[in-house]
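Undergrad: With the sequence up front, the predicted model follows.
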Amino acid sequence: MNANELIDGAEAYFRERYEKIVDFPFVTRPTIWICDHEAPASRRCRFCERGPSEAVTFRLKAHAGPELLGSKTIRTKNECDECNRRFGTGIESHLGNRLAFVRSVTQVKGKNGAPSYENPSRSMKITHPRGKQTFTLTDKSLFDKALASKGEAFSFDLPADAMSMMHVPSEAFKALIKIACSVCPLGELPECRPAIHWIMTGSRPYISNHLVVRTFTSGPGDAFTSKVILLRRKQPGQEPYMWCILQVLNHSFQFFVPFCPSDTAIMKAGTVSIPAWPYRPDNIPLQLPHDTFDYWKEDWSSTQEEQISIKAGFHVQKAWVVNGPNTSEELREDGSR
């Protein structure tokens, strides 16, 4: 099945079985506010379920999606300061560490702009001086390729050991689920309650596979709009009740909300095969065969701290060889990915 057939098949699948109930850009005007209460006295945190009468405060700026993914203006009034701090130093830090290379190379602008990155062997460094991305790679084969290009554009596969930062995959997965639960409409919140309980306590039946469907579309990052989408199953079936899609520039992360009461019959059936068609938001540009679209499935269920290796290919628009302070030569890249 080629990319066009895959995209057409996925579009037909989701159009037939699902309806969109949330479609929020990460950066928009005016700010999108998610609020469950009508009066301050009735305000409660979606996660710990406490309110002002139980000595919790709501003073901090709470984002429904973490800023580390570029989410700026989807704000929630349903997250207390204690939970906000807990998520920021806990599950969201694991998500940020897993996606450290992706966030840097795709120039995802967090609280302090796009993050820098350096691999464990220090043979590759990514920085963003004055908003322009610069790769520094110490690899002789790249120097030869750059010189041979004589100023013309060229492509290469990453010759260095690109690694994530240390993280626990299951904690990073909880951070994804937390985003879905934060943007979920109030009327659908009962479907998210078991997942919220699992995020807060871990006390849910064990699920053997934390499925995340990843997609990547090549092209410059400014051609993409980051957003969060929630899809709801139209009628009873063997598919998950609720899918969430995070489009983070070129990348997307697709996962279903676990433990929804509407999925009880599915889970009781024993081993379940989840149709994992990659959902493609309407705003994603694609002009095959010039652009590429890839997807793969990942399991984020491990409870052990780990690093993952990343493979990547790049198209260089401009490159030059310079003398660096600690090496005889460097290759600097400034171009599209």
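TA: Alright, I've got the coordinates.
Undergrad: From here on, just use CA atoms for contacts and neighbour counts.
TA: Fine.
Undergrad: What's the separation between Met124 and Glu5?
TA: Distance of Met124 to Glu5, computed by CA to CA, to the nearest Å: 37 Å.
Undergrad: Show me the strands in the stretch 1-150 of the chain, by range?
TA: Assigned strands in the stretch 1-150 of the chain, in chain order: 18-25, 32-34, 74-76, 117-118, 124-127, 134-137 (criterion: DSSP state E, counting those that start in this stretch).
Undergrad: Now do the buried residues in the first one.
TA: Looking back up the chat, that one is strand 18-25. Neighbour-count burial for strand 18-25, counted by 16 or more other CA atoms under 10 Å, picks out Tyr18, Lys20, Val22, Phe24, Pro25.
Undergrad: another structure for you, compare them:
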Amino acid sequence: MDPIEYAKAFYLQHYTVLNMWNITPGVRVVLGSGDPQACRFCQRQAPEVTFRLKAHAIPEALGNKGMLSRYECDECNKHFGSTIENDLGNWSLPMRTLLRIYGKNGVPTLKNKRDGWRIECDDGTELRVSHNRIDSVFEVDEAQKLIRFNLKRGPFVPLAVRKALVKIGLTLLPEVEVPNFAEAIRWIRDPEHPNERMVRMPVLRTLRPGPMNGQMISAAVLRRSEHSGGLPYAFLILSIANETYQVMLPSPQLDPPLDAAPMQMPVFPAGLGQNRDSICAALNLSESERVVDEALSAVMSYGARIPR
């Protein structure tokens, strides 16, 4: 069977979509309702904690302007913003610029004063590169009409990036599922990162080449069907511009036991049916040591963006 068709059949058989959203500019969605408000992440209620700040269900840095949450208190909002979401922002920064993803203050600018280069997106459609030396930031392959950018990520802890992605999935869960993820909720708040019960599968990334709208986000939460034991209980599927992330949402009491056979399953086929040149990779987001100046190479054609 064709791999893409097999993946579609696999997820149709073994998983159910709990929630799905397509987030477009100008559309506002608010998750949660009712009083008194209670925080999903610290379990405290108003008036013990306040809910005055805008709590973005998906970080605003990733392009989310309109999907907010009513069940994240101001203290948790500030805590996540200064810890794991900061790591996610540093880790994702170069690709957010190249894919023209509108963050809090527009598409972020990349620059290096020492080497004299700058990459920015003034009008939201075209990248502008200023440089003193071409080889300081990119290389040109005139024969194949390709440009290879040589960039670096900001400082980040890989496992903190994973936690930030898991936190998105936990935010998008329907309320009835939250008790199944009590341990995961405690884990993402814990400053100590290692925990083998929570890191069972790699985060999977699918990259679709070609021009994409940097303002489009889609998200879904999948739950294992009742007859599909031996597989992870739940996943987040998050698509932003050209990238799709598949993130296991850990639920140790419902996931296969640690001594079970290795879990093997295909990549979720988001976008693959439209572009069979997509590139899939397992990301190393399981380490707890801080990473500085990790290299990132991104290749684009002259006429169409093909980041790799």
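TA: Done, it's in. All values derive from a computational prediction rather than experimental measurement.
Undergrad: Which one of the strands of the stretch 1-150 of structure 1 lies nearest to His167 of structure 1?
TA: strand 117-118 (15.7 Å; CA to CA).
Undergrad: That closest one vs structure 2, mean deviation?
TA: Once fitted to structure 2, strand 117-118 of structure 1 is off its aligned match by 2.4 Å on average (mean CA distance after the TM-score superposition for structure 1).
Undergrad: Report the aligned residue range of structure 2 for that strand.
TA: Under TM-score structural alignment, the match for strand 117-118 of structure 1 in structure 2 covers residues 110-111.
Undergrad: Pull the residues that contact that stretch.
TA: By CA atoms under 8 Å, 6 or more residues apart in numbering, the residues outside stretch 110-111 of structure 2 that reach it are Pro94, Thr97, Trp117, Arg118, Ile119, Glu120.
Undergrad: Check stretch 69-80 of structure 2 too.
TA: Identification of contacts with stretch 69-80 of structure 2 by CA under 8 Å, 6+ apart yields 30-33, 37-42, 49-57, 86, 171, 189.
Undergrad: Touching, Pro36 of structure 2 and Glu48? I think so.
TA: No - using CA atoms under 8 Å, Pro36 of structure 2 is not in contact with Glu48; the gap is 10.8 Å.
Undergrad: In structure 1, what range does stretch 16-23 of structure 2 match?
TA: Residue span in structure 1 matched to stretch 16-23 of structure 2, by TM-score structural alignment: 19-26.
Undergrad: mind checking how far that stretch is from the chain centre?
TA: Taking the mean of its C-alpha atoms, stretch 19-26 of structure 1 sits 15 Å from the chain's own mean (CA atoms, centre = their mean, to the nearest Å).
Undergrad: Need the three-state assignment for the counterpart of Phe259 of structure 1 in structure 2.
TA: With TM-score structural alignment defining the correspondence, Phe259 of structure 1 maps onto Ser251 in structure 2. Following DSSP: H, G, I helix; E, B strand; the rest coil, the label given to Ser251 of structure 2 is coil.
Undergrad: Identify the residues contacting Ser251 of structure 2.
TA: Neighbours of Ser251 of structure 2 in contact, by CA under 8 Å, 6+ apart: Asn180, Phe181, Glu183, Ala184, Met198, Tyr233, Ala234.
Undergrad: Sort out for me which of the residues you listed are in strands.
TA: Among the contacts of Ser251 of structure 2, the residues falling in strands (DSSP state E) are Ala234.
Undergrad: quick one: which of the contacts of Ser251 of structure 2 is most hemmed in?
TA: For those, counting by other CA atoms under 10 Å, the largest number of neighbours falls to Ala234: 25 neighbours.
Undergrad: Quick check: chain neighbours aside, which residue is closest to that residue?
TA: Nearest residue to Ala234 of structure 2, sequence neighbours excluded (CA to CA, 6 or more residues apart in numbering): Arg223, at 4.4 Å.
Undergrad: Pull the residues that contact the helix or strand containing that neighbour.
TA: Applying DSSP states H and E as the criterion places Arg223 of structure 2 in strand 217-224. Identification of contacts with strand 217-224 of structure 2 by CA under 8 Å, 6+ apart yields 14-24, 63-64, 169, 172-173, 231-241.
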